[in-house]
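Trainee: task: produce atomic coordinates for the following.
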Amino acid sequence: MTARIVVLDGTRASLLERLHDVRSQGDIPLVGDQRWPQEHWTAVRALAAAKAVPEEAAWATLTSGTSGTPRIVLRSHASWQQSFAAIATILTGPVLLPAPPASSLTLFSLAHALNGGPQPVDNDEATCFHGTPQALRTVLESSAYPRLRTALVGGSHLDPQLRAAAQARGIRVVSYYGAAELSFVALDQGTGLRAFPGAELGVRRGELWVRSPYTALGYLGTAGPLRRDGDWSTVGDRANLDDGVLTLQGRADSAILTASATVVPEDVEATLRTIAGVRDAVVFGFPAPGVGAIVAAMVEPLGAPLTVGELRTTVAAHCGPAHRPRLWFTGSLPRTASGKPARAEVRRQALSGKVERLA
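Mentor: The predicted model follows:
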């Protein structure tokens, strides 16, 4: 009998049991997000029902949607199972999973739990954490989970100050780079991102390529950034690889073309995060006649309101003229289900005048 994709709501009550039931029937679970509007649920269910799935497919996840509409990603069970042993050396006890189950990083940990891995908890028994930097920051700002000793952090950039704050509380921090399509690619245990066990990294013309057993089968009924060349795969992330240490420079399709310059948003965002009072930031292109786009930034304050003067002073000291934001916005950043800043939504809100502009 042909397997089908079963779309589950994101309620956590008995979710492990429901995932087990779907898998035991030979079907493929896909967990949705309770915060979705009804039309999004309808679209995802229609796509899941309309297309045949490969025989080896066992799990369906969603891309994070940081740059557009989420896609359904199909993967075999082996593509996750083969990484369980490496993750088990990091997450060794009950694990806190703050990101919604619709997030591929949370669903990975639930799949691991079904195969004898650390069991998910949401109480003071948690000794491990698997989630995004934003979720880790929230945990550190609270007095909850006093027994946490290990944090596996992925999904977006980990601020060095956040790593230091966690370590000061006695929490060992292991961050990683991965993607819904590639799973784990590289780990950083404090000395830079290095290839995840079993993965091989290469950079071709500035673009990161990965050869590993963890790559997904592909997308369901849609195209996406995943490309293959034999055993190698890429999702288009720009990177440098120097003596085994990987430095990411962002997705190629997020680059801002402004006049004669190409600006990588992640480079400017890294500078903005060093400014006192900035919790997080997103840089994007704002359409401008004659030059294509100008660099704009939305900053999320930490505490007191920010001023354009202090922001401009810092970027002027660290960024070339073409890379300095000309427009500034402020407010709480919209985020994806996994906690990543939603770049496309930030840009949409700025263009429609729905966020505060700093004068």
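Trainee: drop to CA atoms for contacts and neighbour counts, all remaining ones
Mentor: Will do.
Trainee: next, count neighbours for the nearest residue to Ser67 once chain neighbours are set aside.
Mentor: Among residues not flanking Ser67 along the chain, Ala344 sits closest, at 4.8 Å (C-alpha to C-alpha, 6 or more residues apart in numbering). Neighbour count of Ala344, defined by other C-alpha atoms under 10 Å: 17.
Trainee: and for comparison, fold this next one:
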Amino acid sequence: MTTGSPDLLVPAGSTWDQLFPALRTLLHEASGDEVCDRADEPCVVVATSGSSGTPKRVRLPASALRASGEATAEVLDGHGRWVLALPTHHVAGLQVLARSVLAGTEPVALPAGPFTGGAFASAVSRAGGGSPTYASLVPTQVHRLLQDADGTAALASLDAVLVGGAAADPGLLRHAREAGARVVTTYGMSETAGGCVYDGVPLPGVVARLDPVDQRIHLAGPVLAQGYADAPDLTSTAFQVLEGRRWFVTGDRGSWQGGRLRVLGRVDDVIVTGGHKVEPRDVETALRALPGVTDAVVVGVPDEEWGQVVAAVVVPSRPTDPADDLARLRAALAPTLPAHALPRQVVLRDAIPLLPSGKPDPARAGALLRAAASPSAEG
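Mentor: Reported below is the predicted structural model:
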């Protein structure tokens, strides 16, 4: 293969038709049986979502994108036609383009503007044909589709829908599957060429392990990035050789359940309140299970007495008296959560603050909660 080709930069605002020809060329250079010299291999440079801090520029070798796309086809129903509903300057949308290149198809992109069930249904209709039809979505998009009859029907008509980018609520996944959708949850990040663990099982060629001390997830395999552009110190910290294998050291904790990887949350997201550790994801799941709650994001807010308090930005499903929400939510959650995990602060909003990638933005959620300065609950 040809080496030494310039990197393909993916700036914010890039459209799929601008990137697609260059990505096709780059992936074709990575084809064949020849082993690439990773130091010289052409790369795509894509920014991380910024959910864990300042976005970083990740150098993804063409071979990593190809390995990821081929493994995805292997665990689904083969290569197919993809609906593009995500921005292509983040890895999930970029992978829709890469998978389309490998399939020899072109993606069907939603029009610019708000994501709606009607627009998604139209794109799915245009994508349908003789090959499997897929989409990659974030949980917020799935939720919106399930509120729309046409969107729900389109979701159910797909051969598979990959759901990633953020933790998907079990209730949302159940609702989607009951509606007939073949939902495949994905876990991964820009540094692993996108999702590399599907429904808790690593893709072919990918290996996952947990650090024995802090249960931090390590990932290895042909999907790994080369590193960070112009940041050798960050690269040496995040990509480490352990026991003869190169690993990406994630910022997430996990556990194995029935042979499947369960992601528990960010290592630095654990809320320590009064000496107790609280998993934000457990509180979010309990909140979303309440009849009056549509969505929620939970963070720890500094507190003089408790160190941190459990705090939540909640999207109610109907108008509610804000003065009663904290007491009502704590009472409703008491049967399912220990006392130390009950929220001591709550803010109501029409929507969860999101990053451009579609992931919840915990930094903005924390800022909303601090600005609201709600009084702590007793107990």
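Trainee: the second structure: which residue goes with the residue nearest to Ser67 of the first structure?
Mentor: Per TM-score structural alignment, the equivalent position to Ala344 of the first structure in the second structure is Ala363.
Trainee: helices along the stretch 201-350 of the first structure, start to end?
Mentor: Using DSSP state H, counting those that start in this stretch, the helices assigned to the stretch 201-350 of the first structure run over residues 265-272, 308-318, 343-351.
Trainee: check which residues of the shortest one are buried.
Mentor: Think helix 265-272 of the first structure. Neighbour counts over helix 265-272 of the first structure (16 or more other C-alpha atoms under 10 Å) mark 265-266, 268-272 as buried.
Trainee: cool, and the second one?
Mentor: Judged by neighbour count using 16+ other C-alpha under 10 Å, the buried positions of helix 308-318 of the first structure are 311-312, 315.
Trainee: for Ser157 of the second structure, what are its contacts?
Mentor: 180-181 (C-alpha atoms under 8 Å, 6 or more residues apart in numbering).
Trainee: swap in the one 5 residues further on?
Mentor: Residues counted as contacts of Leu162 of the second structure (C-alpha under 8 Å, 6+ apart) are 134-137, 183-186.
Trainee: now, which of those residues sits nearest Gly53 of the second structure?
Mentor: Nearest to Gly53 of the second structure, judged by C-alpha to C-alpha, of those is Thr186 at 21.4 Å.
Trainee: helix or strand for the aligned residue in the first structure for the closest one, which one?
Mentor: Matched by TM-score structural alignment, Thr186 of the second structure corresponds to Tyr176 in the first structure. Applying DSSP states H and E as the criterion places Tyr176 of the first structure in strand 172-179.
Trainee: how about residues contacting the helix or strand following that strand?
Mentor: Next helix or strand after strand 172-179 of the first structure toward the C-terminus (DSSP H and E): strand 183-188. Identification of contacts with strand 183-188 of the first structure by C-alpha under 8 Å, 6+ apart yields 80, 83, 174-179, 193-196, 199, 210, 214-216, 246.
Trainee: write the ChimeraX selection for whichever of the residues you listed are buried.
Mentor: Under the burial definition 16+ other C-alpha under 10 Å, those of the contacts of strand 183-188 of the first structure that qualify are selected in ChimeraX by:
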select :80,83,174,175,176,177,178,179,193,194,195,196,199,210,214,215,216,246
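Trainee: how many residues are close by the closest residue to the match of Thr186 of the second structure other than its chain neighbours?
Mentor: Residue nearest to Tyr176 of the first structure in three dimensions, not counting chain neighbours: Leu187, with 4.3 Å by C-alpha to C-alpha, 6+ apart. The number of residues packed near Leu187 of the first structure is 23, by other C-alpha under 10 Å.
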